[in-house]
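Peer 1: give me a model of this one.
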Amino acid sequence: MQSYQGTYSYDSPDNVQPAEVTVTSKRIEIHLKDADGNPRTVFWYWYNVVQGKQNTLHHTGLPLQTLHVPSYEFAAIVLQRTKRRPSNPLMTIAGIGLFIIALIAAAWFWLLPYAAGRVANALPVEYEVKFGEQSYNALIKDFKILPQQTELVNQFYKELNISSVYPVKITVVEKTETNAFAIPGGHIVVFSGLLQQMQHPEELAALLAHEYSHVQLRHTTRSLVQSVGTYAMISMVFGDVTGLGAVFLENAHTLKSLEYSRKLEKEADLNGLQLLQQRNINGEGYIWLFNTLKKDSGSGSVTSEWLSSHPDLDNRVKYVKSKLVGVAPMPVSGPIQDIWKQLKTDY
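Peer 2: So this is what the prediction gives:
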């Protein structure tokens, strides 16, 4: 049976993976591999297939599915099969209805991130700080704060000398998981389990630069707006920032596992890397941090929440390494090294 190479996306335009495609008289068979490398097959029956542009096909069902096969032979087969499909008015109406729903879903996946970015950028900094403070106060009740480590990590961050319109405050909490997360307006929460696993001060510098970048670039606000959806959009359209604050507060618990798109993660990585390089701090801290997270996740001894919400580490290692070519590593300053030693004496 003839097979064709293409790409398949499911649920989101960011979720694209390579696919081997075969065709039968009844359906298109899309052969994929899951995250563990195990084979799986998706079946598209001809009555669910809608042709798009440039060798692209869409499935009329939900979630949104798209198949792209750059083959004229495959396109000819698809054209022949869809033309030969028997006409059924009820199926046609149902297909049109499902396709409209699919278009609405596509608009949701493509337009919502754009709209969320516009809402986040339109929010005044003082409101973002206020909402972030309220969210932090609601969220931190679930954690045990470690005062000594919190003071040391804030001193460490201060030595990075990063100026900001946001009042950056870092809190270390007692949790064995390897996780850290940013809150709109400047709060960063670091789990003690992550600090314990770090071996180099550059790792902590990379982590703080990364999480700060999410704050500076308003990724956290943007992703939170996107996650709470329509109500947040309406609140901003009608100028109801109080209503938006209530939405933020009600969803504060989602911040510790808030997921960012690959695009936003790359922006935070590269912005953070630039911050480190401007301060003559070895950017390999990113590589060491990623390897620490991968090692801990693979061992099964540590639950890496940060890893689950910051995926695709292998690719991120590659593009960070590409930015380090020809850059001579620099040792961290004496004060940073001293603070790091004090911090690690507790572990």
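Peer 1: can we go C-alpha only for contacts and neighbour counts from here?
Peer 2: OK.
Peer 1: not counting sequence-adjacent ones, nearest residue to residue 121?
Peer 2: With C-alpha to C-alpha, 6 or more residues apart in numbering as the measure, residue 218 is the residue that lies nearest to residue 121, at 7.3 Å, once sequence neighbours are left out.
Peer 1: ok, the one you found to residue 170 distance?
Peer 2: Between residue 218 and residue 170 the distance is 17 Å, computed by C-alpha to C-alpha, to the nearest Å.
Peer 1: residue 210 reaches residue 268, doesn't it?
Peer 2: Yes - contact status for residue 210 versus residue 268: in contact at 5.4 Å, counting by C-alpha atoms under 8 Å.
Peer 1: between the two, tell me which one has more neighbours.
Peer 2: The residue with more neighbours, out of residue 210 and residue 268 and counting by other C-alpha atoms under 10 Å, is residue 210; that gives 26 against 23.
Peer 1: wait, what's in contact with that one?
Peer 2: Under the criterion of C-alpha atoms under 8 Å, 6 or more residues apart in numbering, the contact list for residue 210 reads 268, 269, 271, 272, 273.
Peer 1: does it sit in a helix, a strand or a coil?
Peer 2: Per DSSP: H, G, I helix; E, B strand; the rest coil, the secondary structure class of residue 210 is helix.
Peer 1: which helix or strand contains the residue nearest to residue 210 when sequence neighbours are not counted?
Peer 2: Counting by C-alpha to C-alpha, 6+ apart, residue 210 lies nearest to residue 272, which is 4.9 Å off, once chain neighbours are set aside. Following DSSP states H and E, one finds residue 272 within helix 262-278.
Peer 1: list the buried ones in that helix?
Peer 2: Counting neighbours by 16 or more other C-alpha atoms under 10 Å, one finds that the buried residues in helix 262-278 are 262, 264-277.
Peer 1: could you pull out the helices for the chain?
Peer 2: Ranges of helices in the chain, per DSSP state H, are 72-84, 89-122, 125-139, 147-160, 192-197, 201-216, 219-228, 230-237, 241-250, 262-278, 284-299, 305-309, 313-324, 334-344.
Peer 1: before we compare anything, build this one as well:
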Amino acid sequence: MRYSNPHLPASEYTANNKHELREMFKLLVIAILIIAGVVFLIDRLVYLFSPYIPFSWESTLVENIPLINKNIEQKHTDIKALKQEKMLQKRVDIIASNMNLPKDMKITAHYLEGATVNAFATLGGHVFVYHGMLEKIKYQEELDALLAHEIAHVYKRHITQQMSRAILISVILTTAKLNHSGFGRWLLGDGSNIGLLAYSRVAEQESDENACHISLKLHGHTQGVVKLMQQLNLVAQQQGYEWTKSHPDTKSRILFAQQYRLGEQKLKPMKLLF
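Peer 2: As a prediction, this is how the structure comes out:
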């Protein structure tokens, strides 16, 4: 005698399929939530504890990052470029001496050719300023505000935090073999950027506050910070969304700097630095 499965009515068969799909969907959602929760929890721990990583480790790590190392080892032969870099280092030393930096935290200034209107800090206390940025700056107080802002990124260990978080997320997803999945690509890409964006804006606000405090200490006012933010506001208008992805609204930054301003003291032209 041959056995065969009983024939189920169509309605019962459809109901079973729907039930199984619902259960599978629930399990998938639960798995995604657990993975996201674990990543978020570890991410927060890394963000909180990464500032305690010895600063000397940063300097060692920089030597193994070709892109950063290439800019650090760049030697200028042009007299004007050498003069610019020497001037930047002088201002950096003055600003650093007015901050409570750890003894092993050395800040090194670098001048970069190019029309890019930007400045940035990297691991190991290296601060880079593009020629295009210097062309936009008219006053000493503006330059000091810019450098104080970038030095704050080093001092507050913002770069260490961001890099540690990015590496962590990548390692977790690679270990879980999710780095090539749609969810993994989203978390490594847009999903991760959402978190990085929130933290980077907090970092920018902390650095703005440091720029204001240093400006008050060195110059007695924050007009240099205001002037700098007005220049950056013009850049934001030109670059649009790309700038606002990683920077707070420049108008709010101007208002923040203006609340510290004490008096209308005359600003010193940049040419006096040479």
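Peer 1: mapped onto the second structure, which of the contacts of residue 210 of the first structure hold?
Peer 2: Using both residues aligned by TM-score structural alignment, their matches' C-alpha atoms under 8 Å, the second structure keeps these contacts from these: 268, 269, 271, 272.
Peer 1: nearest to residue 50 of the first structure, of these?
Peer 2: Top of the list for closeness to residue 50 of the first structure, among these and by C-alpha to C-alpha, is residue 268 at 37.3 Å.
Peer 1: and that closest one, what's its match in the second structure?
Peer 2: Residue 268 of the first structure maps onto residue 207 in the second structure, with residues paired by TM-score structural alignment.
Peer 1: that match and residue 157 of the second structure, how far apart?
Peer 2: From residue 207 of the second structure over to residue 157 of the second structure (counting by C-alpha to C-alpha), the distance is 11 Å.
Peer 1: residue 98 of the second structure too?
Peer 2: In this view, residue 98 of the second structure and residue 157 of the second structure are 18 Å apart by C-alpha to C-alpha.
Peer 1: who has more neighbours, the two?
Peer 2: residue 157 (22 against 14).
Peer 1: ok, and what's touching stretch 92-111 of the second structure?
Peer 2: For stretch 92-111 of the second structure, the surrounding residues in contact (C-alpha under 8 Å, 6+ apart) are 55-56, 72, 81, 84-85, 88-89, 124-131, 144, 147-148, 151, 155, 214, 217.
Peer 1: can you check stretch 252-271 of the second structure too?
Peer 2: By C-alpha under 8 Å, 6+ apart, the surrounding residues in contact with stretch 252-271 of the second structure are 137-141, 205, 208-209, 212, 216, 220-226, 229-230.
Peer 1: ok, back up a step: turn the kept ones among the contacts of residue 210 of the first structure into CSV, columns for distance to residue 29 of the first structure.
Peer 2: CSV is the format used below for these (distance: C-alpha to C-alpha, whole Å):
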residue, distance to residue 29 of the first structure
268, 38
269, 37
271, 41
272, 43
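Peer 1: identify, from the residues you listed, the entry nearest to residue 32 of the first structure.
Peer 2: For residue 32 of the first structure, the nearest member of those is residue 269. The distance, counting by C-alpha to C-alpha, is 29.3 Å.
Peer 1: what does residue 126 of the first structure align to in the second structure?
Peer 2: Per TM-score structural alignment, the equivalent position to residue 126 of the first structure in the second structure is residue 56.
Peer 1: residues near that match, how many?
Peer 2: Using other C-alpha under 10 Å, the number of residues around residue 56 of the second structure comes to 12.
Peer 1: residue 331 of the first structure now?
Peer 2: If we define neighbours as other C-alpha under 10 Å, then residue 331 of the first structure has 13 of them.
Peer 1: where's it relative to residue 279 of the first structure, distance?
Peer 2: Look at residue 331 of the first structure and residue 279 of the first structure: by C-alpha to C-alpha, they are 11 Å apart.
Peer 1: quick check: the gap between residue 207 of the first structure and residue 229 of the first structure.
Peer 2: Using C-alpha to C-alpha, one gets 28 Å for the distance from residue 207 of the first structure to residue 229 of the first structure.
Peer 1: of those two, who's got more company?
Peer 2: Neighbour totals were compared for residue 207 of the first structure and residue 229, and residue 207 leads with 21 against 17 (other C-alpha under 10 Å).
Peer 1: show me what that one aligns to in the second structure.
Peer 2: Looking across to the second structure (by TM-score structural alignment), residue 207 of the first structure lines up with residue 146.
Peer 1: thought residue 8 of the first structure was touching residue 19?
Peer 2: Yes - look at residue 8 of the first structure against residue 19 with C-alpha under 8 Å: they come within range, at 6.1 Å.
Peer 1: before we move on, the earlier item: of the buried residues of helix 262-278 of the first structure, which is the nearest to residue 28 of the first structure?
Peer 2: Closest approach to residue 28 of the first structure among these (C-alpha to C-alpha): residue 262, at 29.2 Å.
Peer 1: let me know the distance separating that closest one from residue 49 of the first structure.
Peer 2: From residue 262 of the first structure across to residue 49 of the first structure, the span is 29 Å (C-alpha to C-alpha).
Peer 1: residue 157 of the first structure now?
Peer 2: Between residue 157 of the first structure and residue 49 of the first structure the distance is 54 Å, computed by C-alpha to C-alpha.
Peer 1: check contacts around the aligned partner of residue 127 of the second structure in the first structure.
Peer 2: Under the alignment defined by TM-score structural alignment, residue 127 of the second structure is paired with residue 188 of the first structure. Taking C-alpha under 8 Å, 6+ apart, we find residue 188 of the first structure in contact with 168, 169, 170, 171, 180, 181, 182, 211, 212.
Peer 1: inside strands: which ones of those?
Peer 2: Applying DSSP state E to these, the entries found in strands are 169, 170, 171, 180, 181, 182.
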